[in-house]
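Colleague: here is the input, now give the coordinates:
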Amino acid sequence: MLVALDTATTTASVAIYDRERDALLAEQTWQARRRQTEETLPVLQEMLARLALGPDHIRALAVTTGPGSFTGVRIGVSMVKGMALGLTAPPQVLGLPTLCATTAPLLALAQAAGVDAVWAVLQAGRGRLNWAVFRPDAPLWRPTPADHHTGPGETLLQALAGAPGRLWVAGEVPPDLAEAIAQHSHVHVVDAALGLRRAGNLARLAARFLAAGVA
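Modeller: Sure, this is the predicted structure:
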C-alpha cells in the first residue's frame, strides 16, 4: 500500500492507494486550517482501521514538499519521516512539488483536448500566488525551484496574456482573478472542484513515478 499526505496548505488531504490494483482505497480532504498536526495522523489511523490494514501494510509514502506554508510542509515531511522510521520494513519514500498534485488529474485531459500547457496556481498569502507551468505530454515532470514563479495576481494575468497556445489554469485561483483571466479567449480556468489538490491524485502520481524508477 502507498500512503500519500498533503499538508502544505490549510487544505489537508490523506489517501491510501493499492499500487498492485491501481486503486484508490480511501481518501479524505478537509480544511485543516492550522490543525494539520492534530488531525492528519488520526485521519490516517481511522482509514487504516476501516480497511482492516495495519502499519506494516504500508510499502511506500508520498508527500508534498512545497510550495506552501513553511509549517504545513514541515508537518507533512516530518510525519512521513517518522512513519518511515517506525515501520518494520523500510518503505519507498517520494516527495513531490505541491503543484504536481494540482495537475495530476488534468494533464491527460488537457492533452486530449489539445491544450498546450496547464498553469497550476497556489495561494501564497498576502495577495501573492505561486504558479508553475506544466506540459500535458510530460506527466512525470517535476518542477524545480527555478520553475516556480511568485507574484501578485496581476503578474500572473500578464504572463498568461502573453503566453502562446491554448492554456488551462487550475488550482487556487481567486474569483476576481478568474473573471479577469476569462477575458482572454485562449485561457480557460478549470472548475475549482476539478482543480482541488487531493491526496488520491498525489498517490496515483507517486505510484507512476515509483513504477518508472523515479524517486
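Colleague: for the rest of this, base every contact and every neighbour count on C-alpha atoms.
Modeller: OK.
Colleague: just the helices from this structure, written as ranges.
Modeller: For the chain, helices defined by DSSP state H occupy the ranges 36-50, 70-86, 98-103, 107-112, 153-162, 175-181, 199-211.
Colleague: buried residues, the last one. List them.
Modeller: Going back to what we said before, that points to helix 199-211. Across helix 199-211, burial judged by 16 or more other Cα atoms under 10 Å covers 199, 200, 201, 202, 203, 204, 205, 206, 207, 208, 209, 210.
Colleague: let's compare: structure for the following, please.
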Amino acid sequence: MTMALTDGETVLAERTTNAERNHSVKLLPEIDELVRSAGLRPRDVRAVAVGCGPGSYTGVRIGVTMAKTFAWALGLPVYAVSSLEALAFGGWRDACAGTNAVRAPAWIVPALDARRGQAYTALFSADADGPAAGAWRRVGADAVTMFREQAEAWLRAADRPGTVVFVGEVDGGFADMLDAAAAGANAVVLRRPWSMSALDVAAIARQRGETIRVRDPHDALPNYAQLAEAEAKLVAASAAEAREKARERN
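Modeller: Model (predicted):
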C-alpha cells in the first residue's frame, strides 16, 4: 500500500506499508496520519490521484472506493491513473539513475502477475533519458495477456528500439519466461523488479492532466482488465444455460 502527499513536484509526505490482506482496515488511518504528518488537514487537499488498476481486485477496488469517497466528501477532482503506467514510469525513472543508467530510446513493459502464466501488462516508449514530459508515451493498452507470448511478440516487433526494459514482478517464473522470449531477439533486454509508488501516480497525474481528470468522483471506476473469476464463471454458466434453452426450443 503506497500513498503520498505532494505540492507539485515537492514531496510533503510519503508512506508505504505491506498491507496485502487488510487494506480496508489500514487505509483510512494511514491517510489521516499521512496528512497530519505534513502539518495539514484534509480540507487542505486540492485533488486526489489514484492508481485505478489493473492489479489485485481487492486492492484496486478498495483504493478507488476510498479515493472516490475522500474526493466526494471534500468536493475534489479525481485523477484516474493507470497503475501499470505508474509502475512503468517509476521503473524507468529508476533505470535511468546511477552509474549503470539505461539510455533512451527504449520500450518499457510493466508486468504484474495475473496467475496461470498471465500478466497485467502494457507498453510504453521513452524517447529521452528519465521520465521527461513529452518524451514518454503509451504504445500498448493495459491488458491481461499470456506473458511469454506477449513479450516475444514485442521483442520481435519491427519498430522496436534497441532496449526493452521489463519492470514490476519480473522475477521467479516471469524471469524464466522472459529468458525464453528473449532468446534470439537482437535486443538489450533488462529486468527491473519494481513496485508502484504513489509518487509516480502523482507524477502521471501531473503529466496527463485534464485527459485523466474525473470531475464527478462517482465516475472514477476500477480497471480490472478482465472479469473476476466468480464473474467469469457466472458469465460462462449463463451462456451454457442460454445454449441449453435454445436446444430445447429446437
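Colleague: please work out which of the helices of the first structure is packed deepest.
Modeller: Highest mean neighbour count among those (mean count of other Cα atoms under 10 Å): helix 98-103, with a mean of 27.
Colleague: any chance you could list what contacts it?
Modeller: With contact meaning Cα atoms under 8 Å, 6 or more residues apart in numbering, helix 98-103 of the first structure is reached by 6, 8, 64-68, 118, 120-122, 131-132, 134, 142, 170-171, 195-199, 201-202, 205.
Colleague: read off where that helix ends up in the second structure.
Modeller: On the basis of TM-score structural alignment, helix 98-103 of the first structure is assigned to residues 83-88 in the second structure.
Colleague: likewise for stretch 113-122 of the first structure?
Modeller: Going by TM-score structural alignment: stretch 113-122 of the first structure matches residues 103-112.
Colleague: what's in contact with that stretch?
Modeller: Contacting residues not belonging to stretch 103-112 of the second structure are listed as 55, 84-85, 87-88, 92, 96, 119-129, 160-170 [Cα under 8 Å, 6+ apart].
Colleague: can we see that at 7 Å?
Modeller: 55, 84, 87-88, 92, 96, 119-129, 161-170 (Cα atoms under 7 Å, 6 or more residues apart in numbering).
Colleague: quick one: map residue 16 of the second structure onto the first structure.
Modeller: Match for residue 16 of the second structure (TM-score structural alignment): residue 29.
Colleague: the closest residue to that match other than its chain neighbours and residue 152 of the first structure, how far apart?
Modeller: Of all residues not flanking residue 29 of the first structure in the chain, residue 13 sits nearest, at 4.2 Å (Cα to Cα, 6 or more residues apart in numbering). Distance of residue 13 of the first structure to residue 152 of the first structure, given as Cα to Cα, to the nearest Å: 26 Å.
Colleague: the more surrounded of those two?
Modeller: residue 13 (26 against 15; other Cα atoms under 10 Å).
Colleague: if I line the two up, what does that one land on in the second structure?
Modeller: Using TM-score structural alignment, residue 13 of the first structure lines up with residue 2 in the second structure.
Colleague: ok, now residue 131 of the first structure?
Modeller: Under TM-score structural alignment, residue 131 of the first structure pairs with residue 121 in the second structure.
Colleague: on that earlier part again, now list the buried members of the contacts of stretch 103-112 of the second structure.
Modeller: Applying 16+ other Cα under 10 Å to these flags 55, 84, 87-88, 92, 96, 119-129, 161, 163-170 as buried.
Colleague: in strands, which of the residues you listed appear?
Modeller: 119-126, 163-168 (DSSP state E).
Colleague: right, I'll call it a day here.
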